[in-house]
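Undergrad: Just a sequence and a predicted model for now, questions to come.
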Amino acid sequence: MNATAFDPKEFVASLPLQPGVYRMLDEAGQVLYVGKANQLKKRVGSYFQQSNLSPRIRLMVSHIARIEVTVTRSEAEALLLENNLIKSLKPRYNILFRDDKSYPYIVLTGSPSPRLTYYRGATDKRNQYFGPYPNAQAAKESINLLQKVFRLRTCEEGVFNNRTRPCLLHQIHRCSAPCVGLISAEDYATDVRNAGLLLQGKFDEVEKRLREAMEQAAEAMHYEHAAALRDQLQALHTVQQKQFVESGRDTDADIVAVVEAEGAICLNLAVVRGGRHLGDKPFFPQNVQGQDSAEVLEAFLAQHYLESNVPSLIITSAEISDETLEALLSEQAGHKVQIRHAVTGERRQWLEMAQGNALLALRQQAGLQAGQALRLEALRTALSLPDLKRIECFDISHTMGEATVASCVVYDDLAIRPQEYRRYNIGGITPGDDYAAMRQALQRRYQKLQAGEGKRPDLILIDGGAGQLGMAVEVMAEFGLSDIALIGVAKGVERKPGKEQLLRPGAEKPLQLTPDSPALHLIQQVRDEAHRFAISGHRARRGKARTTSSLEDIEGVGEKRRRNLLTHFGGLKGVQQASIEELARVEGISPLLAEKIYQHLH
């Protein structure tokens, strides 16, 4: 159905008074907006009947070429479908939040000598999980503080199972060395239990247990043990002073505050678990022009919580009118979830703190954007590209030709855009041929652009010299994209930051900016990010290849036995450090096969 054939009145008249999801599309078939409705006919019709629509919505309506609808059994089902579509389609008029794949947890593993560690990913019923924490720094800081009090091990299973003497962490009083039996299994289990209680916010209970144990040890004249418990108590009090805001109640809550200043919006998520304020995380949503705080909050709650762990209490800075959301979150979580705006006392203090942090993040973001605007304008002038906005940068990483990986990072709208990064595993070339690797990466990146898909960059940076730049010129000519500016970023003779030479196709001499040039600083920022992204991808690919090939080459070691070995020893390094007797203890590994594995790896 094209734009001229679309009749809004006729279309709305055909809609049912049932719940569902609607998708508004333009002439090119791009989704403009996804919404839900309790009654599709009334909700969709309101876009064409109301005269008080915001300028943003009026602009959207003017581009509608057709509307698609999906009828659902309930408004709750419509809400789920709406947010799945928003995340997958990213419509230009919907409020969008960056889709963080997971939040960090602190984990106590279920092994005989449990390990304290930082973790992201799917949970395992055999372990205890505490969190989620709003960011990695908050989780790692908590682990560091817990190590000072309880000295739990943090090492991998492969390292733990193969220790013959205490490690450095024991020497600096951060581990009690259960690996070599310097603490009894009973005492270590007690420390694990107390650490779990503290992570749940039960400080008073932990303090009481430690004090009682200390007094009992003193009465039994076990003075060394009593002194160790006394030191734990002192460390516990130090941790309490350094730890985040403490609450007198054992409460799990998230505080979500929205602040607007100078036309920009920041949403701040603060996390309280077991009465402890674990920290917060700012979000800067896209497509929020003309939206009020309540609409931004509702969009965040739906996008963030429908696939995440939900606490029993969510405190918001604006009132949420959608009762369906609270009921659906309760159903998803398996427990009652309350969304509250009017709070007093301690909860009010939490909310005010979240609002203050949101305002601080907004000001910091404004400062960063001002600096980026200065850098970008300087680069536009230096390269004579007045319309420069989007930059894509490529780098190649390998170890003597092994596991070659190419990276592409994106800078757009005054910021690095990690969600648009891409890595390319390079194959089918002569190992170490950087020119061929660059050609393959560029071809795979821009063949879609030639077909009319993807976003067009204004500038492409190539981390390399004249050879890599020449290869890029050839590829862009093949695809008919020679009008896109290309720059080769060569490190220069001294290979020092600030001495970079900018190579341009057809130019006799390279352009060399001064070390304090804002334009050069922007190029360095994007180039360094491409380098980091390529190296991390290469290391991961190389490690996987080496782990697989080292064991796959052994006759009699199939996929199951290989998995058992890696799981038992915590990785290839642990397998390499194991003795023949230790290898033979793994399920499916006979003494004869253990000897064969040992001989192969050594």
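TA: Right, received. Where do you want to start?

Undergrad: going forward, measure contacts and count neighbours with C-alpha atoms only.
TA: Fine.

Undergrad: residue boundaries of the strands in the stretch 51-200 of the chain?
TA: Per DSSP state E, counting those that start in this stretch, the stretch 51-200 of the chain carries strands over the ranges 66-71, 105-108, 116-119, 128-130.

Undergrad: Buried deepest among those strands, which one?
TA: Counting by mean count of other Cα atoms under 10 Å, strand 105-108 has the highest mean neighbour count of the strands of the stretch 51-200 of the chain, with a mean of 24.

Undergrad: most centrally placed residue in this structure?
TA: Among the residues of the chain, the one closest to the centroid is residue 100, at 4.6 Å (Cα atoms, centre = their mean).

Undergrad: Need the three-state assignment for residue 486.
TA: Following DSSP: H, G, I helix; E, B strand; the rest coil, residue 486 is assigned to strand.

Undergrad: Spit out the contact partners of the residue nearest to the centre of the chain.
TA: If you count contacts by Cα atoms under 8 Å, 6 or more residues apart in numbering, residue 100 has none.

Undergrad: How much space separates it from residue 305?
TA: From residue 100 over to residue 305 the distance is 12 Å, taken as Cα to Cα, to the nearest Å.

Undergrad: before we move on, what about residue 544?
TA: Counting by Cα to Cα, the gap from residue 544 to residue 305 is 33 Å.

Undergrad: Can I get the strands of the stretch 51-200 of the chain in TSV including distance to residue 410?
TA: TSV is the format used below for the strands of the stretch 51-200 of the chain (distance: least, Cα to Cα, whole Å):
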stretch	distance to residue 410
strand 66-71	32
strand 105-108	29
strand 116-119	28
strand 128-130	35
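
Undergrad: quick one: which of those is nearest residue 462?
TA: strand 116-119 (35.4 Å; Cα to Cα).

Undergrad: A further structure is provided below for comparison with the first:
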Amino acid sequence: MSEENLRNERLKELVRVLPESPGVYQYFNSDGKIIYVGKAKNLKKRVSSYFTKRHDNRKTEILVRKIADIQHVVVETEEDALLLENNLIKKYQPRYNVLLKDDKSYPWICIKNEPFPRVFSTRRVVRDGSLYFGPYTSVGMVRTILDVIKQLYTIRTCGYNLAQENIAKGKFKVCLEYHLGNCKGPCEGFQEEEEYNEMIAQIKNILKGNLNSVTSHLKSVMDEYASSYEFEKAAEIKSKLDILEKYRSKSTIVGASITNLDVFSFDEDEKFGYVNFLKVVDGAIIQSHTIEMRKRLDESKEELLALGIVEIRQKVFSNSREIVVPFSPDTDFDQINFTIPQRGDKKKLLELSQKNARFYKLEKRKQQSLRNPQNKVDRIMETMKTDLRLKEAPVHIECFDNSNIQGNYPVASCVVFRNGKPAKRDYRHFNIKTVEGPNDFASMEEIIFRRYRRLLDEEKELPQLIVIDGGKGQLGSALNALEKLDLRGKISIIGIAKRLEEIFFPGDSVPIYLDKNSETLKIIQHLRDEAHRFGITFHRNKRSAGFIKSELDNIPGVGPKTVEALLKEFKSLEQIKSRSVEEIAGVIGQSKAEKVISYIKSNRSKSVNK
């Protein structure tokens, strides 16, 4: 029996003895390395599916071929399986699993586990019994909260070990913070630990978003001071209440009826899934966080959402019993009620969360584009290839447009785009040579033939796509030219009609309509507009030059070479008219200069008499 058959038989045996219970399964390769971790409501049924189903995803097929061993862990519930799966993925980072981005760089607010605890921001979570609140995606939010706490409470900032025996021995002296009134001097025993811990309890409530309990406590203290005529102390408490109200107003208020709620939303692209989290306490959003998960296999959005919920709730230590979601995750969570709202405040919260997930996705795309602009170009080229049914990506595109007024001064333009952007050095103008009168179809055939006859003769690269500014008629004329050059079918060609942005294909009488927001249509419109602008400019200049020449050609005794010398020096008829005899004589001589000035003066007097 071959080695491959032996492997298959062994795997069948392992699958056969799997229990029909919730649990986690681990796939190992021939080197004994974990390559995939998964969770299942029914281990036997889930693992069997890898070996009995035909997989559409090529990565899954490769994974199955690399499995050399299977191990499993049985747990009580599907939620336990999801938690264990999440921890194993983070520990081993298997090649074929969703890659969870680590959030170590995000700041937390720490209440240190020590006598007279300090409150400070940190990016490092140490499991020493200290309390951590976060993570916060905004450093500005952390500073705001710490500033509010500093205004409300006299918390120490020093790093002394304020154990009672150290204070009793007089090891420390009060610092400047004490003299500024920012600390009550617990280092020298000027503040009781019980009083200090009461402040810490209120700070915990603020960080949890429980502002109502803090304000209630402060109001009762203020009333006590006022009833005992200690009005200065009551005024101090009043100012603290004002600070809390100002802080509360900065939070997004939803509705007082929503007390303790988690909101999760989901967005995705081809390679990543994004899960956003909002924490709502007492009608206010006190926390927002988004994670990014790189897809490895063909994971469903339900799987990714479930994994994101577990990951975020572990990080922020959330224990909310209600979670608002856009759809049900693929895992049953114990003692958690999932809500998919259809209207009201919860629906608005979900929409806000979805907006945050979408903005996070767009921001990541922008960052990726800045780091590697070629990725964006490649994506756009592939999109155009699909939208326009092309054989290859249109890295090199050329667009043609005709321009004439009643058949006079007929010209054409060719603009060139490379990687979706104008390559202005390669733009070309054409004077129509063989066509008499206003015939756009014949003019288009002429310039297409001349353009690609020359590229073939000079052995230069041909474009992957030609865009004709016009409908079926002009597209047919361009095809005739390509036929004569034996290029039909070798270069893709389309026409774009101006009025309805219809895209015409050779041999297809029915146009297609691209989404008005699609990148493909925007690039084609840019091509068309550039060709039109470039052609109109050339036509205007030619028409203007023709008018000037015809005007100067009417001067008796002044020939074409003299006219050309004048235009070369003075550029326009208006400039010539504004010059003195001496200036013009310096270019064409005194005799001809006098004839020019005499003609200009006589024309001027005729126009005045009219």
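TA: Nice, thanks for sending it over. Everything numeric in this text was worked out from a predicted model, so none of it was measured.

Undergrad: After superposition, what's the TM-score here?
TA: TM-score of the superposed chains, computed with TM-score structural alignment, normalised by the length of structure 1, equals 0.50; 361 aligned residues with a Cα RMSD of 4.1 Å.

Undergrad: Which of the strands of the stretch 51-200 of structure 1 sits closest to residue 248 of structure 1?
TA: Per Cα to Cα, nearest to residue 248 of structure 1 of the strands of the stretch 51-200 of structure 1: strand 128-130, 18.9 Å.

Undergrad: Tell me the helices and strands packed up against the closest one.
TA: Under the contact definition 3 or more Cα pairs under 8 Å, 6 or more residues apart in numbering; DSSP states H and E, strand 128-130 of structure 1 sits against strand 105-108.

Undergrad: contacting residues for residue 93 of structure 1?
TA: 32-33, 60, 287.

Undergrad: Buried by neighbour count: which residues of stretch 546-553 of structure 1 qualify?
TA: Neighbour counts over stretch 546-553 of structure 1 (16 or more other Cα atoms under 10 Å) mark 547, 551 as buried.

Undergrad: before we move on, what about stretch 16-32 of structure 1?
TA: Result for stretch 16-32 of structure 1 [16+ other Cα under 10 Å]: buried residues 18-26, 31-32.

Undergrad: And stretch 522-537 of structure 2, by the same measure?
TA: 523-532, 534-536.

Undergrad: Export those residues as JSON lines, with columns for secondary structure and distance to residue 2 of structure 2.
TA: Output for the buried residues of stretch 522-537 of structure 2, formatted as JSON lines (DSSP: H, G, I helix; E, B strand; the rest coil; distance: Cα to Cα, whole Å):
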{"residue": "523", "secondary structure": "helix", "distance to residue 2 of structure 2": "56"}
{"residue": "524", "secondary structure": "helix", "distance to residue 2 of structure 2": "57"}
{"residue": "525", "secondary structure": "helix", "distance to residue 2 of structure 2": "61"}
{"residue": "526", "secondary structure": "helix", "distance to residue 2 of structure 2": "61"}
{"residue": "527", "secondary structure": "helix", "distance to residue 2 of structure 2": "60"}
{"residue": "528", "secondary structure": "helix", "distance to residue 2 of structure 2": "63"}
{"residue": "529", "secondary structure": "helix", "distance to residue 2 of structure 2": "65"}
{"residue": "530", "secondary structure": "helix", "distance to residue 2 of structure 2": "65"}
{"residue": "531", "secondary structure": "helix", "distance to residue 2 of structure 2": "66"}
{"residue": "532", "secondary structure": "helix", "distance to residue 2 of structure 2": "69"}
{"residue": "534", "secondary structure": "helix", "distance to residue 2 of structure 2": "70"}
{"residue": "535", "secondary structure": "helix", "distance to residue 2 of structure 2": "71"}
{"residue": "536", "secondary structure": "helix", "distance to residue 2 of structure 2": "74"}
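
Undergrad: Can you tell me which of those is nearest residue 144 of structure 2?
TA: Among the buried residues of stretch 522-537 of structure 2, and counting by Cα to Cα, the member closest to residue 144 of structure 2 is residue 523, at 45.1 Å.

Undergrad: for the longest helix along structure 1, packing partners?
TA: Taking DSSP state H as the criterion, structure 1 has its longest helix at helix 345-383. In terms of contacts (3+ Cα pairs under 8 Å, 6+ apart), helix 345-383 of structure 1 is packed against strand 253-261, strand 264-273, strand 276-283, strand 313-316, helix 518-552.

Undergrad: Pull the contacting residues for residue 159 of structure 2.
TA: Contacts of residue 159 of structure 2 by Cα under 8 Å, 6+ apart: none found.

Undergrad: What's residue 564 of structure 2 aligned with over in structure 1?
TA: Residue correspondence to structure 1 (TM-score structural alignment): residue 564 of structure 2 is left unmatched.

Undergrad: before we move on, back to that, mind listing what's buried in the longest helix of structure 1?
TA: 347-348, 350-351, 353-355, 357-359, 361-363, 372-373, 375-379, 383.

Undergrad: With the flanking residues excluded, which residue is spatially nearest to residue 570 of structure 2?
TA: residue 576 (6.0 Å; Cα to Cα, 6 or more residues apart in numbering).

Undergrad: quick one: that neighbour and residue 565 of structure 2, what's the gap?
TA: Applying Cα to Cα to residue 576 of structure 2 and residue 565 of structure 2 gives a distance of 11 Å.

Undergrad: of the two, who's got more company?
TA: residue 576 (19 against 13; other Cα atoms under 10 Å).

Undergrad: Might one say that the more buried one is in contact with residue 568?
TA: No: shown here, residue 576 of structure 2 and residue 568 do not form a contact pair, counting by Cα atoms under 8 Å, at 10.8 Å.

Undergrad: For residue 309 of structure 2, which residues are in contact?
TA: 264, 275.

Undergrad: That one: which element?
TA: Assigned by DSSP states H and E, residue 309 of structure 2 belongs to helix 301-316.

Undergrad: so how far does that helix sit from its counterpart in structure 1?
TA: Superposing on structure 1 and averaging over aligned pairs (mean Cα distance after the TM-score superposition for structure 1), helix 301-316 of structure 2 comes out at 3.6 Å.

Undergrad: Buried deepest among the helices and strands packed on helix 345-383 of structure 1, which one?
TA: strand 264-273 (a mean of 24).

Undergrad: Would you mind pulling up the elements that that one packs against?
TA: By 3+ Cα pairs under 8 Å, 6+ apart, strand 264-273 of structure 1 packs against strand 253-261, strand 276-283, helix 345-383.

Undergrad: Could you point out the helix or strand that follows the last one?
TA: To tie it back to what came earlier, the one meant is helix 345-383 of structure 1. In N-to-C order, the element after helix 345-383 of structure 1 by DSSP H and E is strand 391-399.

Undergrad: so that following strand corresponds to what in structure 2?
TA: Strand 391-399 of structure 1 maps onto no residues of structure 2, going by TM-score structural alignment.

Undergrad: Perfect, that will be all.
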